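Participant: Fold the following.
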Amino acid sequence: MSKVDVFRALHLQRAQGDPLVLPGPWDAAGARVFVEAGFPALATPSGGVAAALGYADGSTPADEMFAAVARITRAVQVPVSADVESGYGLAPKELVERLLEAGAVGCNLEDSEGGVLKDPHRQAEFLAEVRSAAADRLFVNARVDTFVHGDKDPEQAIERAALYVAAGADCVYPILAPADVLPLLRAGIQGPININARLAGEGPSPAELGELGATRVTFASGIQRWATAALVELARGLAR
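Facilitator: This next block holds a predicted model:
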């Protein structure tokens, strides 16, 4: 079974309360740590990679992002999905080629740019072209930015998600969706749903999100920010 087949299978027929938990490494060392801890797959965060490379979130040049993803995929044997923001303006065929060259088995694609939601029908067309170019070689996770850049209306999120699923998206990701709307999203969205979790003590656990309807749980750049905060404390201790 290929890595992308393994990755796709990890999303299917998951029991309620048992979502696929994907930590987000921003470098090869972190990727190895997560794999050694037993995680069966990983999902890079664009914000975390940007911070590691010295860029503001959303400002990483495409070449540097793909190079960072390639370093991570070379370091581990498990499937790795890559957050490639809104695609860096690349044509679908080139985007797919760059992802495959980097060793990724999947990708996140945002439906906003510059803090503004894209027209959902045009985004669906873009996703369909990505799916056509990738065939079954990539697992496409379509981000729905209604709760971060839109009016936070769950029905609008469901409508956008339906267009993306019809276009061939394997999973939809209503980022920053509040936990209390997850049952509504679950009832209205076909197929796997990716929900982002906060770290321990800051919100529902991955298992609790699974009970509410999440198929897959990621952390955006939360783990990288937590690690940076820990490093700050270490540095302060060393400087005393």
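Participant: rest of the way, CA atoms for contacts and neighbours
Facilitator: Noted.
Participant: check contacts around Val116.
Facilitator: By Cα atoms under 8 Å, 6 or more residues apart in numbering, the contact list for Val116 reads His149, Gly150.
Participant: at 10 Å instead, please
Facilitator: Val116 is in contact with Asp145, Thr146, Val148, His149, Gly150, counting by Cα atoms under 10 Å, 6 or more residues apart in numbering.
Participant: Ok, Val140 next?
Facilitator: Per Cα under 10 Å, 6+ apart, neighbours of Val140: 8, 81-82, 105-109, 127, 130-131, 134, 164-165, 168-172.
Participant: Buried ones among the residues you listed?
Facilitator: When the contacts of Val140 are checked for burial by 16 or more other Cα atoms under 10 Å, the buried set is 8, 81-82, 105-109, 127, 130-131, 134, 164-165, 168-172.
Participant: In strands only, show me the residues you listed.
Facilitator: Here DSSP state E is the test, and the buried ones among the contacts of Val140 give Ser81, Ala82, Gly106, Cys107, Asn108, Leu109, Cys171, Val172 as lying in strands.
Participant: quick one, helices of the protein?
Facilitator: For the chain, the helices defined by DSSP state H cover 3-10, 28-36, 46-53, 62-75, 92-101, 120-134, 146-149, 154-166, 182-188, 206-212, 222-239.
Participant: structure for this one too, so we can compare:
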Amino acid sequence: MANQTSKHQAFRALHARPGAFVIPNPWDAGSARILAALGFEALATTSAGFAFSIGRRDSAAALSREAVLQNARSIVGATDLPVSADLEDGFGADPECCAVTISLAAEVGLVGGSIEDATGDPADPVFEFNLAVERVAAAAEEARKHPFILTARAENFLHGRLDLDDTVRRLLAFEEAGADVLYAPGLPSLEAIRTVCSSVNRPVNVVMGLAGQTFTVKQLQELGVKRISVGGSFARAALAGLMRAAREVKEHGTFTYSRDAMPAGEAASYMLDVKR
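Facilitator: Presented below is the predicted three-dimensional model:
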């Protein structure tokens, strides 16, 4: 069984080696075990996928820090892979809240996590620049006390603020504040991704699986992207399969969906066999 230190070393090595790697996003222990069995080298939690699994919308208000970390703990315990977590906005506006969240995240065995600059307030969706930087600095200071890789997220493009200059400005400030990885979800084009990658000196994470974006690993790697996540899109793909099956039964009274379902034996083969 890999310990937290060895997982951290493996995770850091993934960011240091040439080329890009994909870090998919399970939403529970079972999906984590399947992704590990497929040969992925690290995992990241998804607040959206977790929220959907408990019947809630994805928001910091809907997901408590305790619930998010408990979900992360179950994913950490499901495999020997390094796990990074979506830690929302740090669960509080104050920089100290971000630091406490990083400490608690390390306690559950996570070796990485992200802090975003989104406020959760539709009227004022992104933290003011100086406060956003202070929050990352506090998180980075705490992360250095643990085997932990901090990702700082600039959320402009997810909240209708289509300002690439400000996004790069924020990422550069987050880099200076001590973030290990930089991430601006929702960048609209390969050119925008290229601009971000060429502007910063830390590994860049890009999310795929958002509507309208079908760039390949090869394309992203050529632009300088280091890490590629999928956010909640694997969870949404699973929900789409559920919806197709349920609609077939409800609307047609047939069960042909079972032809495409994973066989029970295969599903069981990925899971932990607990003896009484």
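Participant: re earlier: got CSV for the ones in strands among the buried ones among the contacts of Val140 of structure 1, with distance to Ala157 of structure 1 too?
Facilitator: Putting those into CSV (distance: Cα to Cα, whole Å) gives the following:
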residue, distance to Ala157 of structure 1
Ser81, 23
Ala82, 22
Gly106, 22
Cys107, 20
Asn108, 16
Leu109, 15
Cys171, 13
Val172, 10
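Participant: Out of these, which comes closest to Leu117 of structure 1?
Facilitator: Relative to Leu117 of structure 1, the closest of these is Leu109; by Cα to Cα it sits at 12.5 Å.
Participant: quick one: that closest one and Val130 of structure 1, what's the gap?
Facilitator: 10 Å (Cα to Cα, to the nearest Å).
Participant: Common neighbours of those two, please.
Facilitator: Taking Cα under 10 Å, 6+ apart as the contact rule, Leu109 of structure 1 and Val130 both touch Val140, Ala169.
Participant: Format the helices of structure 1 as TSV; extra columns: distance to Leu20 of structure 1.
Facilitator: Below are the helices of structure 1 laid out as TSV (distance: least, Cα to Cα, whole Å):
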stretch	distance to Leu20 of structure 1
helix 3-10	7
helix 28-36	14
helix 46-53	19
helix 62-75	19
helix 92-101	22
helix 120-134	22
helix 146-149	22
helix 154-166	19
helix 182-188	16
helix 206-212	9
helix 222-239	17
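Participant: Show the end-to-end separation of stretch 253-268 of structure 2, please.
Facilitator: From its first residue to its last, stretch 253-268 of structure 2 covers 28 Å (Cα to Cα).
Participant: which residues touch the spatially most central residue of structure 1?
Facilitator: Note on structure 1: the residue nearest the mean C-alpha position is Asn108, at 4.8 Å, using Cα atoms, centre = their mean. Asn108 of structure 1 makes contact with 43-46, 81-87, 139-143, 171-173, according to Cα under 10 Å, 6+ apart.
Participant: Got a quick ChimeraX command for the buried subset of those residues?
Facilitator: The buried subset of the contacts of Asn108 of structure 1, as determined by 16+ other Cα under 10 Å, is captured in ChimeraX by this line:
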select :43,44,45,46,81,82,83,84,85,86,87,139,140,141,142,143,171,172,173
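Participant: Just give me the neighbour total for Ala62 of structure 2.
Facilitator: When neighbours are defined as other Cα atoms under 10 Å, Ala62 of structure 2 has 12 of them.
Participant: Confirm for me that it is in contact with Phe91.
Facilitator: No. Using Cα atoms under 10 Å as the test, Ala62 of structure 2 is too far from Phe91 to be in contact (11.0 Å).
Participant: so where in structure 2 does stretch 161-174 of structure 1 end up aligned?
Facilitator: Counting by TM-score structural alignment, stretch 161-174 of structure 1 lines up with residues 171-184 of structure 2.
Participant: How many residues are close by the closest residue to Leu131 of structure 2 other than its chain neighbours?
Facilitator: For Leu131 of structure 2, ignoring the flanking residues on the chain, the nearest one in space by Cα to Cα, 6 or more residues apart in numbering is Pro95 at 7.8 Å. The tally of other residues near Pro95 of structure 2 (other Cα under 10 Å) stands at 18.
Participant: Please name the residues that touch Pro95 of structure 2.
Facilitator: Pro95 of structure 2 touches Leu131, Ala132, Val133, Glu134, Arg135, Val136, Ala137, Ala138, Ala139, counting by Cα under 10 Å, 6+ apart.
Participant: any chance of those in TSV, plus distance to Arg56 of structure 2?
Facilitator: Formatted as TSV, the contacts of Pro95 of structure 2 follow (distance: Cα to Cα, whole Å):
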residue	distance to Arg56 of structure 2
Leu131	29
Ala132	27
Val133	30
Glu134	30
Arg135	27
Val136	27
Ala137	31
Ala138	29
Ala139	27
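Participant: sorry, back to before: of the contacts of Val116 of structure 1, buried ones?
Facilitator: Neighbour-count burial within these applies to Asp145, Thr146, Val148, His149; the criterion is 16+ other Cα under 10 Å.
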